[in-house]
Every structure is written in C-alpha cells, then in structure tokens.
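Novice: Predicted structure and sequence below. I'll ask about it afterward.
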Amino acid sequence: MADNGGVKTESVSEPSSLTSALLARLREVIHASGGWLPFDRFMAMALYEPGLGYYANQKPKFGQMPEGVAGQGSDFVTAPELSPLFGHTLARQVAQALVATGTDEVWEFGAGTGALALQVLDALAALGQAPRRYTIVDLSGSLRERQRATLAKHADRVRWIDQLPERFEGVVLGNEVLDAMPVQLLVRIGGQADGRWHERGVVLSEVGALAWAERPTDLRPPLAIEGPHNYLTEIHPQAEAFIRTLADRLQRGAAFFIDYGFPEAEYYHPQRHMGTLICHRAHRSDDDPLADVGEKDITAHVNFTGIALAAQDAGMSVLGYTSQGRFLINAGLLDVAKDAGPRENAMLGKLVNEHEMGELFKVIALAPAESAEGWVPMGFASGDRTHRL
C-alpha cells in the first residue's frame, strides 16, 4: 500500500448486505484513486451512490420513531415530521415572497417524505395563493415515490426534476439540505513541530477495512485557529458551489435555507476542536462515518458565513439570517397555532425553544439583487443576525 501520510485507524463491524455491496464499490474507487480517497468523495458515495448510498436506497429515513416502534423504522425526525405548524408557518413567508418577487412557482430541494411540500401547499391554498407549480428537486428515487403518495391531492401542481434548469424563477426552499452536502475534513496535528494542516481521507487497511489516513495539504479553514492543540474541522466547498450555481440560475425570486449550523466565528472557535461531523441511525448519533456505510446518515453543521459570502460573491443579496425559533415567531407561528391542542403545543415548543431546535437551527434568506429591493421578509422582522455572519 502507498504511503498515505498519516496513521490509519480502522472501523470494523459486521456488514449488512447493503453495506457489503457499497464497501465493494468503495474499494474499487479507492484502488482507482491510488489508495486514498478524499472524505468528500467518500461522503458523496456513502450518501448518494445509486442504489446503495444512504439517500439512494430503499431504507426508511424520516419519522418520529426508530425501528420496531410504530412500524416506522426511521433514523431521524425533521421539523415537518414534528408538526404541520412548521410548514403552515413557513407558507406565510413563502406567500409574502411570491408576491414581493412577482413569481408563481415554489422550488424545494431534498423534499424528504413530502411532508413540508404538503404543508406549504395546503397552507398556500388556504391563503388563496396556491402557486402555479411546485417543483421538487430530488435525487432519491425511493423518496420520490413516497413524496408522490404524500402529495397525491396536489398532483396537478407538483413535478419532479433531478437537476436545476439553466434559468428559473420562484421561491426556493431547502430544509436540512445544506448539511447533507459532502465536506472536506482538515486536521491539524498540534504535536508536530510545524503544526501543519492535513486533509483526512479514507484508505483500506491490510484486511480491507475502511480506515482514516491524512495527507499534507495547502487547504485551510477560513479562519486561523488559535492555539497549538490538535484540531479537526470541516470546510464546505460543495455547499458553497451549490449556492453559486443557484445564484447563477435564479433569475428572479428568493431562497430560504433552514439548517443547523453557526456563523464562522462560532464554527471555527478554538474550543470546537472535534469538528461537527456526525452520523444518525435509529434516532441515535455517533461519530464514525466509516462504520455501516449506506445504513446511516452522515452530516456536518453549516458554516452560514461561508454560505452568505458565496451568495454575495455571486451577486445575490442576503435578506436575513436568524434562529429558527425567531423566524417562525416572526412569521406568525403563534397565530397559526392558536387553536392547537396539547400535543401540537408540545411540538411547537420543540420547534422554537432555545434548548431544542429553536436556537441550533438557523434560517438564511438569499435573493438576486433586483428581487431583494423594496421588502423585508417577515421572518426577519425582528432579531435579524445578519451582522453576526
């Protein structure tokens, strides 16, 4: 095996048939890549390899209960699965944005079960602002089928595509989309004399198991990390490239992205020395993406400063940035929930409380320069944190 520039650590577990098939494919690609695969390429395969990756296979992903409970077998829950109040409130923001930008189509990236699309379409219809069309951009065939069933009553308005057109208009939604985009891993070994940065990748051990290995790199985090200690973190070139592509193709409209993450100064704080990469399976989390590949989600928090800068560099304006809790309250969540029962009120708390999703999740809104003029999205009417990006 070639010198891979770092000490390998293995991840060994009893593989399922799905994992075995994906491992076989990964071994082929690692060999073809000279024995070392950058983590972003590994993550892309683990999540999206056709028929084998986590989002490309038939296993259930979304729901409130793990396997064996209520027949769901889900790995994690997103806000639309927690409560329809989430989508019904977001629809108010979408309605305002459609009018302000003079557009009549909603675009959703990574629509999951279709729950958010259903909530938004139902609420827009109730407001008398049903869009001409609701377009879902999703690469997962199995999720598309679930979405079709969920959205059957809106079949005349919904369409599916697997890539963006060269030019389009409308209001874009992305709930927990940016966190699923592959990241590169950077490691600084503080004990070394020069404290050099390395890129972490994936190799094969002597027994063919997946293992970590680092190579020296000229890549750096966007902020200097103070102190001599060991430090592991992520950079997000694919998410930022996605935003630049969006900026190039969205001619008129606005985009709202909701995800967990931080501004740059918090993301690359010296104390966050273990990074944010995490895996989800059966409503439990772990930090070993090399184990059970294809069977669990792999994700990293979003650097919202990087997203904002990528948008601005590509000619878009940042309309606002705030916490999910503040955004939903500004957009009228309490009015939407005025007739909610005890269970819905409990779920409402999860959406907005600081110790739940309310603070960890953030919302950022972007728009082409001409579409940004003359209005303020209601979700950022108070508590806007754009100045902290």
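Specialist: Received the coordinates, thanks.
Novice: When you work out contacts or count neighbours from here on, use the C-alpha atoms and nothing else.
Specialist: OK.
Novice: Tell me where the stretch 151-300 of the chain has helices.
Specialist: Listed in chain order, the helices of the stretch 151-300 of the chain (DSSP state H, counting those that start in this stretch) span residues 237-249, 264-267.
Novice: Show me what the shortest one is packed up against.
Specialist: For helix 264-267, the packing partners by 3 or more CA pairs under 8 Å, 6 or more residues apart in numbering; DSSP states H and E come out as helix 304-313.
Novice: got a list of contacts for the helix it packs on?
Specialist: Surrounding helix 304-313, the residues in contact under the criterion CA atoms under 8 Å, 6 or more residues apart in numbering are 236, 239-241, 243-244, 247, 261-264, 317-318, 364, 366, 389.
Novice: Second structure for comparison follows:
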Amino acid sequence: MLRSTAATALFALALLASPAAHARTQPPAEKPACGGDLGAFLEGVKAEAMALGVPASAADEALAGARIDKKVLSRDRGQGVFRQTFLEFSKRTVSQARLDIGRQKIKEYADTFARAEAEYGVPAAVITAFWAMETDFGAVQGDFSTRDALVSLAHDCRRPELFRPQLIALIEMVQHGDLNPQASVGAWAGEIGQVQMQPKDIIKFGTDGNGDGHVNLKDSEEDVILTAARFIQSLGFNRGEPWIQEVTIPDGLPFEKTGLGGPLTAAEWFALGVAPRDGNTSFGHLKASLTLPQGRMGPAFLTYPNFGIYLEWNKSFIYTTSAAYFATRLAGAAPYDKGNPEAGLSPDEMKVLQEKLQALGHDVGKIDGILGGGTRVAIQKEQQRLGLPADGWATQALLGAL
C-alpha cells in the first residue's frame, strides 16, 4: 500500500508495501464483497461492522453520504514506476532543510521521544526520519476524503479483500471518536496522518500521547511519535541495535555475497577489509548484509537486522535505504561518500537487459525497466558467471557481455 503522500510527489512506490495492507477474514458470501449497487454494498459493510460489535449508529455516521471517488480509482490504476537511483532520490529527500527541522523536532519533543524509546526501544532518529519522509513533518498529508477513498477501493473489485477491512476499521475509529468521516482527508489509498498509517494499524497501535483520550495522528505530534514507535516495534525493531552503517570497501571482495540476505556477520565483513566510516565495530556479532545501491563504486552500507523494519514499512529498496540513511544522519552520522559509480542503464536498456536475463532462465518479474530485487539477484549471478565483479549493478559492460 502506498504509505507516503509527500514521497509520491517524487516517485510512485510499489503497491501493497506495508503490513497495514494485511486483510482480515473475508466477509460472508451473502454480503456484496465488491461491485454492484453502492447502497447494497454499504449495507453489507454495515452488517459486517455490527457483527464485530460496532454500533449501528457508528456505521451509519461513518457511511452517510459515502460516494465513489473516480480520482482514487484512477490513482490506483495509474501508479507510476520508480526510476530514480539511490543518489538521486536520497539527495532530494535527505535535504539539509529536512535535517534541520528533524533535529529541531527531536529537541522540541524530547520528553515524548524519550518515552517512546523507553517503552518501545525505538530511537528518536528512526521515528523522525519516517515522519519527514512520509509527510514533511505533517505539512503534506493528502487531500482525499479518507472515507470515500476506502469506500471506492473496497467497492472496486480489484482488491476488495485488502481495503474492505480498512473501511471496517475506519468505522471503528468513528465509534471511538477519533475520526470525522465527513471531514477527514489523507492519501488516496486511505492512509491518515503525519506518518501515513491506515485505519487497521491505528486501531491496533494508536497511542494517546497527549492524554486527551483520543488518537489524533493528524494534529497531535505526541500521538504521532508514540504511535509510530509502537508500530515500528511491532515490525521487529531490536532495542539498542543499529539499522544501517556506512562503510568503505576494498577491492577484491567476494561481491557475490553482497546484497540483502547475505550470509556473513559484520565481523566477517570487517575481517575482509570492510571498514565502518564511524569506526564503530562493536556490532560484529550481528548478521550484516553489504548493500551497494549503485554498485561497488558508489556508496556502501552494512545493513543489520533492524533494517528489516524499513522493508516492512515500504518495499521500495531505494526508499528504505534512503530512510535508513536519513535516520543515521539525524543520529549524528556524516554525509555518505557518494563515490564514483559506473553509469547505469536507461529504462529502455534495462528492459533489454531484463529480457536477456529472462531468456537465460532468471526470474526478473515484470519486464519494466526497473532495477528491482529479482533483477539485482539475476545480475549478480550473470556477473559471477562472466567473471565480472558481482555487485548487482546494471551497467553497459554487463549488457554488452550478454
């Protein structure tokens, strides 16, 4: 599910990216699951909500005046594809202005951040980076009617099993007095508030940080910080452990072992000459993947188990690496060394490469001109077969060799 309203101004992320998209049990068959008469569909939604213990009055309040928003359906069908490199995207998103505001927010809400780390083990920098990436600290939260967006996507027969449970959860929010169905606006796919969470996650992880008895992720920074921390903890964040660390690398590494899910520990990478730029080698016992977003000549990072929470938040590798790097900057890390990466391929050239890889028996998914995870793995295998450094970066040299 698209999580980010602000980031979509720069690119469109992969659909169904977050755990917020997980569905509840399908409604009984006799209720219209999707399509058909809107009134009959909404009656089915109301009946399902009541079966879960929601008062009829809350369902009536939530669904009164609901309509299909064709702009939402157009967005859902017309998502773009992500073509920026890590250097391009991170340069635009991890700006000095955002860093300055982020550090100011950490100082301003120091007590709330301290509570978040004490209770959930999530540092201020990690929360704040997501806060910045998602909505520019609440400045860009979206202008679609949340209720109508979810009605449209649940009624549409493309993926009703994903959106209908979100609509039921929205009715629960109305029941709790945490959402005004007539006035609440957010992202086109139903995300709400300053860290763009969907109703099911707000119901499950929403935390009243300011003590007013409600969870308000649109206007209460305290609620935002504690809810985000609780949600991140649920994704598996390990207290006191790093998430990403910039490193320098020597020539001659076993590049075929690089990439997410690699088999080595940080200490084993250190023994091979990989060196943290911050000098901290105290996490050598942890599993660590050597991640090269633009190949061996570009920036290099060790990603630790906590990096997994970024991939749970959003499946886009470039987004997650940028968000994780952003958090290290807020925590005091120096700017990365951008290096001198080899030129990549154009979208059309990437499609040609994907076709060649597919013809060789590799599963690259859709031929879309995007350097996604499947394509990176296939590239590494072919680079190794051809005697090239197997760093997973698509270059003219590889395309020519194939």
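Specialist: All right, it came through fine. Since this is a predicted model, take the numbers as computed values, not measurements.
Novice: Got a TM-score for the two of them?
Specialist: Structural agreement between the two chains, given as a TM-score (TM-score structural alignment, normalised by the length of the first structure), stands at 0.27; 174 aligned residues with a CA RMSD of 6.9 Å.
Novice: re the thing from before, of the helices of the stretch 151-300 of the first structure, which stretch is the most buried?
Specialist: By mean neighbour count, with neighbours taken as mean count of other CA atoms under 10 Å, helix 237-249 ranks first of the helices of the stretch 151-300 of the first structure at a mean of 19.
Novice: now it against helix 304-313, angle please.
Specialist: Calculated by axes from the mean of the first three to the mean of the last three CA atoms, to 10 degrees, helix 237-249 of the first structure forms an angle of 30 degrees with helix 304-313.
Novice: what's helix 237-249 of the first structure packed up against?
Specialist: helix 304-313.
Novice: May I see the buried residues of the helix it packs on?
Specialist: Of all the residues in helix 304-313 of the first structure, those buried under the rule 16 or more other CA atoms under 10 Å are F304, T305, G306, I307, A308, L309, A310, A311, Q312.
Novice: ok, now stretch 347-364 of the first structure?
Specialist: 347-348, 350-352, 354, 357-364.
Novice: Among those, which one lies nearest to A255 of the first structure?
Specialist: I364 (8.1 Å; CA to CA).
Novice: Excluding residues flanking it in the chain, which one is nearest the closest one?
Specialist: If you skip the residues right next to it in sequence, I364 of the first structure has Y321 as its closest partner in space, 4.4 Å away by CA to CA, 6 or more residues apart in numbering.
Novice: isn't that neighbour right next to F262, touching?
Specialist: No: using CA atoms under 8 Å, Y321 of the first structure and F262 do not qualify as a contacting pair, with a distance of 10.7 Å.
Novice: more crowded one of those two?
Specialist: Using other CA atoms under 10 Å as the criterion, Y321 of the first structure and F262 rank with Y321 on top: 29 against 20.
Novice: and that one, how far is that from L246 of the first structure?
Specialist: Taking CA to CA, to the nearest Å as the measure, Y321 of the first structure falls 18 Å from L246 of the first structure.
Novice: in the stretch 1-150 of the second structure, which spans are helices?
Specialist: 38-51, 56-63, 70-77, 86-93, 96-108, 110-120, 124-135, 146-155.
Novice: just these: most buried one?
Specialist: When you average the neighbours per residue for each of the helices of the stretch 1-150 of the second structure (mean count of other CA under 10 Å), helix 146-155 leads with a mean of 28.
Novice: May I see the buried residues of the next helix or strand after that helix?
Specialist: Next along the chain after helix 146-155 of the second structure, taking DSSP states H and E as the criterion, comes helix 160-175. Buried residues in helix 160-175 of the second structure, counted by 16+ other CA under 10 Å: 160-175.
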